[in-house]
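Colleague: Model the structure of this input:
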Amino acid sequence: SIFPAAIARKRTNWDNVPLLDVQQMYVEGSLESCIRVLIHVNTPKPQLEIFHAYLRQAKSLRPDWSLAQISTRASAAVSPHRC
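Modeller: This is a model prediction of the structure:
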C-alpha cells in the first residue's frame, strides 16, 4: 500500500503542493498517532523562502525536505542578486 498523496507528489511540479490524505489508511511502516495540520497563508514570499515544519518522526514523511535541502534553498534565497 502507498498513500495517494505520495503518488500525486511524483507528478511534475507537484512536489511543493501541500497534500493530505483525508481518510487515513493502514500503510506498513507508517507513523502511528500522527496529527497533521494544514495552514493556508497568503504571503508575497516566493516558494523558495517557505519552509515546512515536520517534527520528530514526522520528518520521515517528506525526506525530500531534509535539513540539507532546506539549508541549500535558504542559502539560495538570501544570496545577493546581481543586476
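Colleague: going forward, measure contacts and count neighbours with C-alpha atoms only.
Modeller: Noted.
Colleague: Can you mark which positions in the host helix or strand of residue 72 are buried?
Modeller: Secondary structure from DSSP states H and E places residue 72 in helix 67-78. By neighbour count on 16 or more other C-alpha atoms under 10 Å, the buried set for helix 67-78 is 70, 73.
Colleague: Next, work out how far apart residue 78 and residue 69 are.
Modeller: 14 Å (C-alpha to C-alpha, to the nearest Å).
Colleague: I have a second one here; can you model it like the first so I can compare?
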Amino acid sequence: MSSFDRIVGDIAGALLLGTIAVSSADSSPAKGRGDTPKPTRTYLPVEDLPSRAPPMAPEERAKVMQELTALRERQKMLAAPNGN
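Modeller: Purely as a prediction, here's the structure:
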C-alpha cells in the first residue's frame, strides 16, 4: 500500500467519523426534515375547473357545419386517383 493510498484512506475515515459524530450529536436526520418549506402546488386543483364556453348560436353552427362539409368534399376530390 502506497503512502498516497494510506493518506486518502485516513482522510476518508476522518470525514466519515466526523459526519457520524455531527449528525448524532443532538438530532437525527429525520428531525431536520421538518424545517424544509413545503412545496407549492404546481398543478391545477381538481375543484377549480375552467368556465364553460356558451353554446354556439344555431346560425353559427350551421355556418361551421357547411364549411366542414365543403372541406370534406374538397378532400375527397383531391384524394381521388384521377382528381375526379
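Colleague: Once they're superposed, what TM-score comes out?
Modeller: Between these two chains, after superposing, the TM-score reads 0.21 (TM-score structural alignment, normalised by the length of structure 1); 29 aligned residues with a C-alpha RMSD of 3.9 Å.
Colleague: Check which helices and strands the helix or strand in which residue 64 of structure 2 is found sits against.
Modeller: Using DSSP H and E, residue 64 of structure 2 sits within helix 58-79. Using 3 or more C-alpha pairs under 8 Å, 6 or more residues apart in numbering; DSSP states H and E as the contact test, no helix or strand touches helix 58-79 of structure 2.
Colleague: what number of residues lie near residue 62 of structure 2?
Modeller: Residues lying near residue 62 of structure 2 (other C-alpha atoms under 10 Å) number 12.
Colleague: Quick check: the gap between it and residue 21 of structure 2.
Modeller: Residue 62 of structure 2 sits 78 Å away from residue 21 of structure 2, taking C-alpha to C-alpha as the criterion.
Colleague: Same question for residue 74 of structure 2.
Modeller: In this view, residue 74 of structure 2 and residue 21 of structure 2 are 79 Å apart by C-alpha to C-alpha.
Colleague: Repeat that for residue 5 of structure 2.
Modeller: For residue 5 of structure 2, the distance to residue 21 of structure 2 - C-alpha to C-alpha - is 24 Å.
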